[in-house]
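K.L.:
What shape does this take:
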Amino acid sequence: MASATEAPWHAAFPKPKAQAEFISREDTLALFSSAKPGKDFILVDVRRTDFEFDDKEMLNIQGGTIKNSVNFPAHSFYHIREAVYDLVKAAGVKTVISYCGSSNGRGPRVAGWLQDTINEKGDDSIKSVAMTGGIKGWAKAGEEYTSQMVGYEKEAWETKPDGCA
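P.N.:
From the prediction side, this is the model:
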């Protein structure tokens, strides 16, 4: 976390021109049964320091993540946004759903940066959105949500503070 004299990480990058649109976790969950993950939509987990592997088994993400998500940390996303666009375009993905801890900062910022790139390309076939409530909202919403997670650990979500810079 930035101190009073230290600028936040995102101050090094331009603010997104596009205002992030949001998709609810309910609508995101519905996509798992009505659309094809990785083709019709892709989930982008933009956490960095709060997206860590556990110490015992380097295969498990602490607390878990939503199935079929890719991890592109927000802190480096601005530099790779055009490559991400190219990958999404080549795959024919229609919707990119970004999320962080609570989708109050990083998730919407990344969604905005990617939407800026989409707009600059003049592409109306792809939409970039942020998921309301982030992974914390998803993990605390009940079994129908947690069943769509890999590495879900209930205890991890009971101790995580709110907030998402």
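K.L.:
hey, let's count contacts and neighbours off CA atoms from now on
P.N.:
OK.
K.L.:
Report the secondary structure state of residue 157.
P.N.:
Look at residue 157: counting by DSSP: H, G, I helix; E, B strand; the rest coil, its state is helix.
K.L.:
Correct me if wrong: it contacts residue 135.
P.N.:
No - distance between residue 157 and residue 135: 9.4 Å, which falls outside the contact criterion (Cα atoms under 8 Å).
K.L.:
So for those two, which sits in the more crowded spot?
P.N.:
Taking residue 157 and residue 135 together and counting by other Cα atoms under 10 Å, residue 135 has the greater number of neighbours (24 against 17).
K.L.:
Sequence B follows; please return its structure for comparison with A:
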Amino acid sequence: MEPEQPWHAAFPAPKTTQPASLTREEVLDKLRAGGIGREFILVDVRRNDYEGGAVRGAINLPAQTLFPTIPALYQLFKSAGIRHVIWYCGSSLGRGTRAAGWFNDHIQEKGDKEMQSVILYGGIKGWATAGQDFVDFMDGYVPEHWT
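P.N.:
Model prediction:
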């Protein structure tokens, strides 16, 4: 019996393996400035572990189904004037990094010098456990999940 392949084995590996990142403090500053949906967007790529809350205003696009939608997402984000696409998962070390890499590869293929694809350093775990300032910028926060 063959071992089960990881979900991402069905797609090409991203060329960008270490995308740029923003700290939670930088993202919080962006949220406080009110630019979400106008100059940046947050994308939560969790699927089965999408629980405990999300960064306020983030959209959920599970990583397992993301790759085929990247061209359409790029066009949508570009049309909306989005300059920063900020990806995260639980820790932003797996799915978030892969998603940001794939999206960055697409941005580079398009020759786009204005849009950036980055990860939220530390992911949702880092965000939800960083104190009240961060919790105040969460939708559906469940404190018990993070203890």
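K.L.:
corresponding residue for residue 98 of structure 1 in structure 2?
P.N.:
Using TM-score structural alignment, the partner of residue 98 of structure 1 in structure 2 is residue 87.
K.L.:
what's near enough to touch that match?
P.N.:
Remark: with contacts taken as Cα atoms under 8 Å, 6 or more residues apart in numbering, residue 87 of structure 2 is in contact with 42, 43, 44, 45, 96, 97, 99, 100, 117, 118, 119, 120.
K.L.:
is it fair to say it lies in a helix?
P.N.:
No - going by three-state DSSP, the assignment for residue 87 of structure 2 is strand, not a helix.
K.L.:
State the distance from it to residue 114 of structure 2.
P.N.:
Spatial separation of residue 87 of structure 2 from residue 114 of structure 2 under the definition Cα to Cα, to the nearest Å is 17 Å.
K.L.:
Kindly report the same for residue 140 of structure 2.
P.N.:
Here the distance between residue 140 of structure 2 and residue 114 of structure 2 works out to 32 Å (Cα to Cα).
K.L.:
next one: residue 138 of structure 2
P.N.:
To residue 114 of structure 2, residue 138 of structure 2 is 28 Å away according to Cα to Cα.
K.L.:
now residue 42 of structure 2
P.N.:
The span separating residue 42 of structure 2 from residue 114 of structure 2 equals 17 Å under the rule Cα to Cα.
K.L.:
who's more crowded, these two?
P.N.:
Applying other Cα under 10 Å to residue 42 of structure 2 and residue 114 shows that residue 42 carries more neighbours, namely 24 against 11.
K.L.:
quick one, what contacts that one?
P.N.:
Contact partners of residue 42 of structure 2, counting by Cα under 8 Å, 6+ apart, are 36, 55, 57, 58, 59, 85, 86, 87, 88.
K.L.:
Helices of structure 2, residue ranges please.
P.N.:
Under the criterion DSSP state H, structure 2 contains helices at 24-33, 70-79, 95-110, 123-128, 132-135.
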